[in-house]
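**Student:** Structure here, sequence nowhere to be found:
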């Protein structure tokens, strides 16, 4: 077996490469060419969770599962909130072939998938970015958005003004973008063309009244039924797309709350973003549309990234080999 650690994932999988890897994977998911089960989630104490995500890229292609723990408090201790492994099996003989650092793959593929959605749904002239949150996904989303749009400025908001200011200075220096801290959520999204929500909020922090026509939103922070980042009005106003429609219909918290309130039905989730990428489904229909991409995360994203790394490890010789 090949073991690939987080440092190696960071060194061998950059954002632009990840975006390119995910495009065919998300199209295949939308067209029903991949195989996956709805993820299983075990609630632990103190808001922690353990998840299992099994799947296969397609007939005769790599398959496996991600085993992941989510410890939100890790961020404040300098650790990743998502810890775990992607276990890969060889489609030729079914043998386990690799364990890959899941926290690092999750960090990059989540933002890369949002970049694909933004490229498909945001206006071509979208240049003003708002990011809610200052954790790992917030930083990755700044990098990812700059891969698909010419970002002229970034405003960021977080609950701690000091941490928000630190984030703005650090990410601005790292990316070369003009990143500024906003005093509140409304100021952060005022005039924004693209909004990324990457918080751990349990109740809405972003209201639909604050969103201008033509805005695209990536709803990322809530990855399960329960906690929500945006109010009903955001959901109702938006042309609403999913990374995987089946998952969002069952675990997409913002959609489910709006549905429970009787404001939308299942048909409000228009389809998978992969269908828009493939040209099989209309995305934005006018410059005035508000569009939203709901991200829960799909195992095919993890498998595509991990298998790419395994193939490179075999040819380039990196990773640790262990007998099995």
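**Tutor:** All right, it came through fine. Values in this document were obtained by computation on a predicted structure and should not be read as measured data.
**Student:** switch to C-alpha atoms for all contacts and neighbour counts from now on
**Tutor:** OK.
**Student:** Now do the SS call for residue 154.
**Tutor:** strand (DSSP: H, G, I helix; E, B strand; the rest coil).
**Student:** so what's it up against?
**Tutor:** 128-131, 142, 177-180 (Cα atoms under 8 Å, 6 or more residues apart in numbering).
**Student:** what does residue 161 give?
**Tutor:** 181, 183.
**Student:** so where do the helices sit in this structure?
**Tutor:** 6-12, 15-30, 102-121, 136-148, 161-175, 185-189, 232-237, 245-251, 253-260, 273-278, 299-316 (DSSP state H).
**Student:** Put this next to the first one:
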């Protein structure tokens, strides 16, 4: 039987299945810089009006294409399966992430509850360039987006960081926040105290222990967030774990001396600064991590408004208003209201996976 041959041979795609290898290739500094750029591009492209000629919308150029992620449910196995495609014209990045979530995996099969692969294609030809282990990418790019929000929306006081949750996202959020801001104290809370205790032990005995000078585990959320400047909620909770009455302005002690030659004086006062929250969990329309009254107190920022209105239970069930996409702050079309309570609802975007995959692909070939 004769078979048609392709016009040209296609290079074998890069396949990296190791979580640790993919993690090590995804550099934090590059990731933070690239995410800031692509999120600004995304928000700008979404606001651009379509070009119309003779009553027909022209589609000669797409800057960013990113539909809402598609999910199918597999209830008999307590599972779900999602697909996240996108195209980014800057770099001609074409990417799809496939992700599965099976709640019973850890207890029934000793397997992770979340598994993922990211496929990177050449946007000019559609040829597959790489297949990359996706859980590590998800962990890093999600935490990096939160760190960008902390940098942009917080009151710039980096004394105490509270982490609610002790899983993969807790670890990645801790690492990037400590590398970027160097909080003096870390407060941990988890439903199972033993898991938080284990995380504390890992932090203070690992090779990066210098990043975590003071870590304390709390029995309840209220005490964990009491003195926090920044709070990251990274749980699998389906009902609120963080209530409005627990999130209060913090007294900040300021003292020093004037350096003006003709007006030398000392100053010493206490001011109140509000809190910034990165809300990462509750990615389903009926799930919540933050109480409705807390959501309605803050200025709400999101990664993508369309997906947030469709997917975020914190927003849907509270009826809270979205103030801006984070990318709109980056491109200066909206302001950062850092003087008041700010909440970044971080659902994650396919363009973040595409940029991450591109960094990994380039870094791999630089080393090999």
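**Tutor:** Yep, it's here. No experiment lies behind these values; they were computed from the predicted model shown.
**Student:** And for the alignment partner in the first structure of residue 146 of the second structure, the neighbour number?
**Tutor:** Matched to the first structure by TM-score structural alignment, residue 146 of the second structure sits across from residue 114. Neighbourhood size, residue 114 of the first structure [other Cα atoms under 10 Å]: 25.
**Student:** Could you do the one 5 residues further on as well?
**Tutor:** Residue 119 of the first structure has 17 neighbouring residues, counting by other Cα under 10 Å.
**Student:** And it, how far from residue 129 of the first structure?
**Tutor:** The gap separating residue 119 of the first structure from residue 129 of the first structure is 13 Å, by Cα to Cα, to the nearest Å.
**Student:** go on, residue 91 of the first structure?
**Tutor:** Counting by Cα to Cα - residue 91 of the first structure and residue 129 of the first structure are separated by 41 Å.
**Student:** need the contact list for the closest residue to residue 214 of the second structure other than its chain neighbours.
**Tutor:** Among residues not flanking residue 214 of the second structure along the chain, residue 185 sits closest, at 5.0 Å (Cα to Cα, 6 or more residues apart in numbering). Residues in contact with residue 185 of the second structure, defined by Cα under 8 Å, 6+ apart, are 159-161, 212-216.
**Student:** Which position in the first structure pairs with residue 185 of the second structure?
**Tutor:** Match for residue 185 of the second structure (TM-score structural alignment): residue 153.
**Student:** Residue 277 of the second structure too?
**Tutor:** Matched to the first structure by TM-score structural alignment, residue 277 of the second structure sits across from residue 217.
**Student:** again with residue 243 of the second structure
**Tutor:** So residue 243 of the second structure corresponds to residue 207, using TM-score structural alignment.
**Student:** Ok, residue 128 of the second structure next?
**Tutor:** Alignment note (TM-score structural alignment): residue 128 of the second structure maps to residue 96 of the first structure.
**Student:** isn't that match right up against residue 86?
**Tutor:** No: in this structure, residue 96 of the first structure is not within contact of residue 86 by Cα atoms under 8 Å, at 11.0 Å.
**Student:** Same drill for those two, tell me which one is more crowded.
**Tutor:** Per other Cα under 10 Å, whichever of residue 96 of the first structure and residue 86 has more neighbours is residue 86, with 28 against 16.
**Student:** Show me what that one lines up with in the second structure.
**Tutor:** Residue 86 of the first structure maps onto residue 118 in the second structure, by TM-score structural alignment.
**Student:** tell me the contacts of the closest residue to that match other than its chain neighbours?
**Tutor:** Distances taken as Cα to Cα, 6+ apart place residue 97 nearest to residue 118 of the second structure, at 4.3 Å, with adjacent residues excluded. Residues counted as contacts of residue 97 of the second structure (Cα under 8 Å, 6+ apart) are 83-85, 116-119, 134, 350, 353.
**Student:** residue in the first structure matching residue 97 of the second structure?
**Tutor:** Using TM-score structural alignment, residue 97 of the second structure pairs with residue 66 in the first structure.
**Student:** any idea how far residue 281 of the first structure is from that match?
**Tutor:** The value you get for residue 66 of the first structure to residue 281 of the first structure, if Cα to Cα is used, is 29 Å.
**Student:** excluding its backbone neighbours, what's nearest the residue nearest the centre of the second structure?
**Tutor:** The second structure has residue 142 as the residue nearest its centroid, 2.5 Å off, counting by Cα atoms, centre = their mean. Excluding its sequence neighbours, the residue lying closest to residue 142 of the second structure (Cα to Cα, 6+ apart) is residue 348, at 6.0 Å.
**Student:** contacting residues for residue 277 of the second structure?
**Tutor:** Neighbours of residue 277 of the second structure in contact, by Cα under 8 Å, 6+ apart: 230-233, 341-344.
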